[in-house]
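# build me a structure from this.
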Amino acid sequence: MNYHEITCESALHKLKRKIPFAWDLNLYRGCEHRCRYCFAIYSHRYLDSGDFFGDIFAKTNILEKLEKELASPNWKREIVSIGGVTDSYQPWERERKIMPEVLKLFIRYRTPVIISTKSDLILRDLELIDELSHVAMVNIAATITTVDEQLQAKLEPGAVSSKRRFAMLKAMRDTNACTGLHVMPILPYLTDNRNNMEGLFAGGRDAEVDYVLPGTLYLRGQTRNVFMDFIAHEFPELLPKYQKLYATGGAGKAYKDELYKMVHAVRDAYHLSGSYMAPLRKR
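Okay, here's the model as predicted:
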């Protein structure tokens, strides 16, 4: 890994939509989790770097910028998504320790947050998350694609195991935060089988998550090349199938209709909510 420091002009980035969140906050550029399907690979083209997984940038002035924006009289305490592009709890965070200071600012300014992560490093900040969850809405979401740990290690070689992510979600029940299981992206021919969905939803039930949110794989831009190269190397027999199914950026409607029919049936069998907003509103 090559680690770098950069500055940013602003901490919060306003999104076109407002539901379920209106703002995005990313502490890092690039991500050590090295997920083969990562949609954000394109973002490094703005940094004069072609290695999204190897060149990791930390924003050294992010706390100064964030406090200025949260303290503004114009700030309306809208929901902020933390780590929507790059994981705020990727390995370098263990050394940088930016997130505890970020959480303290959100506590001070009583601002609701959604934190998405593939790491259990977030448990380091459990007490701060609990404190924030008593003054503002907090949603902690873990993205988990498969219960097959060998496959998971291939798909997400820099992330912690699925088992550890489920354990993290369960531990979050000791806070007032709501929790979500993000089953995304669902990978055709690899993770889209019923047995895997049964395992994921059983894990979600045991962790007592408030909701489950599934999503299909999209392959666009640089992500397409990276993922197809991965398939060609690790699962060459699937390459023709992927090339056919992904003639465009997304899988066809017929495939998705059948997939979601199965996924929703399994989710309902485990009595899990499919509503992203309901648990947020109740807090």
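
# going forward, measure contacts between C-alpha atoms and count neighbours the same way
Noted.

# so which residue is smack in the middle of this structure?
The chain has residue 116 as the residue nearest its centroid, 4.1 Å off, counting by Cα atoms, centre = their mean.

# so it lies in a helix, does it not?
No. Secondary structure of residue 116 (DSSP: H, G, I helix; E, B strand; the rest coil): strand, not part of a helix.

# I'd say it and residue 87 touch.
Yes. Shown here, residue 116 and residue 87 form a contact pair, counting by Cα atoms under 8 Å, at 7.2 Å.

# thinking again about what came up before, leaving out sequence neighbours, find the closest residue to the residue nearest to the centre of the chain.
Spatially, and ignoring its direct neighbours in sequence, residue 116 is nearest to residue 141 (4.7 Å; Cα to Cα, 6 or more residues apart in numbering).

# tell me the secondary structure for that neighbour?
Taken by three-state DSSP, the conformation at residue 141 corresponds to strand.

# that one reaches residue 115, doesn't it?
Yes. Look at residue 141 against residue 115 with Cα under 8 Å: they come within range, at 6.1 Å.

# who has more neighbours, these two?
residue 141 (24 against 21; other Cα atoms under 10 Å).

# report the contact partners of the more buried one.
114-117, 169, 179-182 (Cα atoms under 8 Å, 6 or more residues apart in numbering).

# now it: how far from residue 130?
Distance, residue 141 to residue 130, using Cα to Cα, to the nearest Å: 15 Å.

# wait, residue 210 touches residue 280, no?
No. Residue 210 is beyond contact range of residue 280, at 9.3 Å (criterion: Cα under 8 Å).

# which neighbours do those two share?
residue 178.

# more crowded one of those two?
residue 210 (23 against 20).

# how about this one, so we can line them up?
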Amino acid sequence: MRNPGKHKGRGACSSPAPRFRSVRHEAVDDGWWQDEAPAPQTVVMPDPARTVISRNQSPDVPFDRSINPYRGCEHGCIYCFARPSHAYLDLSPGLDFETRLFAKLEAADRLKEELARPSYRCAPIVLGANTDAYQPVEKDYRISRGILEVLAECRHPVSILTKSGLILRDLDILVPMARRGLVNVMVSVTTLDSELKRRLEPRTPSGERRLAVVRRLNKAGVPTGVLLAPVIPAINDPELETIVAESAAAGAICVGSVILRLPHELSQLFREWLQAHYPDRAGRVMKILQSMRGGRDNDSDFGRRMRGQGPFAELIARRMQLARRRAGLYRREQVSMDCGQFRHPEVSDGQISLL
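Okay, the predicted model is just below:
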């Protein structure tokens, strides 16, 4: 029987019921059925979204609006803070999150409609804040490219978060936008250890490949930094200094970091992952994480949720500061994002003009 703790090519070890479901089912192995369960396959379904710009008022992030072309993410990163959002679809934040995907097929049209409203006021949009806008299915669906085409047409500034090399496909759009000061990119680099990457974020490019993307984007004139997120104690935190140094060598304009967050079902999923892959240190990892979260698995309070608190969180912050200084990144480079060039798009309402 397949090991219930591991699924090849997937990050989650199980499919816990979403927190809003009133009826729960529990699988029990009675030893009778011996065939291996089939590997979970990716299914993509349409998401008929009426709007695509999401708003937030969080003081912890430097933006108030974002676009997520997809719900769920095939990358399978076990640490993804967006996993619990699948519960709103009555799906599991575990394996469902990385196999039951939803694509906003008409995102470009909906975006154009929103930007065309006379009341719309321009401010930088983040593309891929929740799930990666360049996850594998983007190669076929090209939704993110359609969104970029609209933003370029309107001269609307955009910041992109990704860990995928597929972003290089859209250099023909990004380079002209960068010349106008309308785009910057942050590439997530969590580890340079290929074995850890395979376990931690199974369907993502290698760390070396991501640094090559950073190098290529900056060489093309697209301002690009690196985000070490999340920092996981006793898992990837020993690589902190190396990742900062290698990022600087690849031309990154800045390197930021975020401490691991474990909201809602993610706490159970991460604990299962630790037991499946690193049982020898699972207790130590959770003990350190809880020391940064006031004794709990998660702390959602603004001002602390990204950085944590306590001695270990302070140590991580100090190490990042020193590593950036040694790499010549002691001052975060400010990238100009010009909102003054924005122009509302023209949207046809079906009426024939008399002029």
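
# map the residue nearest to residue 116 of structure 1 across to structure 2 for me.
Mapped onto structure 2 by TM-score structural alignment, residue 141 of structure 1 lines up with residue 186.

# what does residue 3 of structure 1 give?
Aligned counterpart of residue 3 of structure 1 in structure 2: residue 44 (TM-score structural alignment).

# assign a three-state SS to the closest residue to its match other than its chain neighbours, would you?
Spatially, and ignoring its direct neighbours in sequence, residue 44 of structure 2 is nearest to residue 101 (4.7 Å; Cα to Cα, 6+ apart). Under three-state DSSP, residue 101 of structure 2 falls in the strand class.

# now do the contacts for residue 101 of structure 2.
42-45, 70-74.

# also residue 31 of structure 1?
If you count contacts by Cα under 8 Å, 6+ apart, then residue 31 of structure 1 has 52-54, 56, 86-87, 90 around it.

# can you check residue 124 of structure 2 too?
Counting by Cα under 8 Å, 6+ apart, residue 124 of structure 2 touches 63, 65, 156-159, 337, 339.

# try 6 Å
Contact analysis of residue 124 of structure 2 by Cα atoms under 6 Å, 6 or more residues apart in numbering lists 157-158.

# same deal with residue 215 of structure 2?
By Cα under 6 Å, 6+ apart, residue 215 of structure 2 lies in contact with 250-251.

# that one: which element?
Residue 215 of structure 2 is part of helix 207-219 when elements are defined by DSSP states H and E.

# could you give me the buried positions within stretch 86-95 of structure 1?
For stretch 86-95 of structure 1, burial by neighbour count (16 or more other Cα atoms under 10 Å) applies to 86-93.

# and if you look at stretch 269-280 of structure 1?
For stretch 269-280 of structure 1, a neighbour-count test (16+ other Cα under 10 Å) marks 270, 272-274, 276, 279-280 as buried.

# can you check stretch 231-242 of structure 2 too?
231-233, 235-237, 240-241.

# out of everything not next to it in sequence, what's closest to the aligned partner of residue 83 of structure 1 in structure 2?
The alignment partner of residue 83 of structure 1 in structure 2, by TM-score structural alignment, is residue 128. Using Cα to Cα, 6+ apart and skipping residues adjacent in sequence, the residue nearest residue 128 of structure 2 is residue 68, 5.1 Å away.

# can you show me the strands along the stretch 251-355 of structure 2?
Taking DSSP state E, counting those that start in this stretch, the strands of the stretch 251-355 of structure 2 run over residues 255-259.

# er, the stretch 1-150 of structure 1 actually
Under DSSP E, counting those that start in this stretch, the stretch 1-150 of structure 1 gives strands at 2-6, 12-14, 23-25, 28-29, 55-59, 80-82, 113-117, 138-143.

# same list, these, but as TSV with distance to residue 266 of structure 1 please.
Shown next, in TSV, are the strands of the stretch 1-150 of structure 1 (distance: least, Cα to Cα, whole Å):
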stretch	distance to residue 266 of structure 1
strand 2-6	42
strand 12-14	36
strand 23-25	32
strand 28-29	36
strand 55-59	38
strand 80-82	28
strand 113-117	23
strand 138-143	18
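
# for these, which one sits closest to residue 219 of structure 1?
Among the strands of the stretch 1-150 of structure 1, strand 138-143 comes nearest to residue 219 of structure 1, with 17.9 Å by Cα to Cα.
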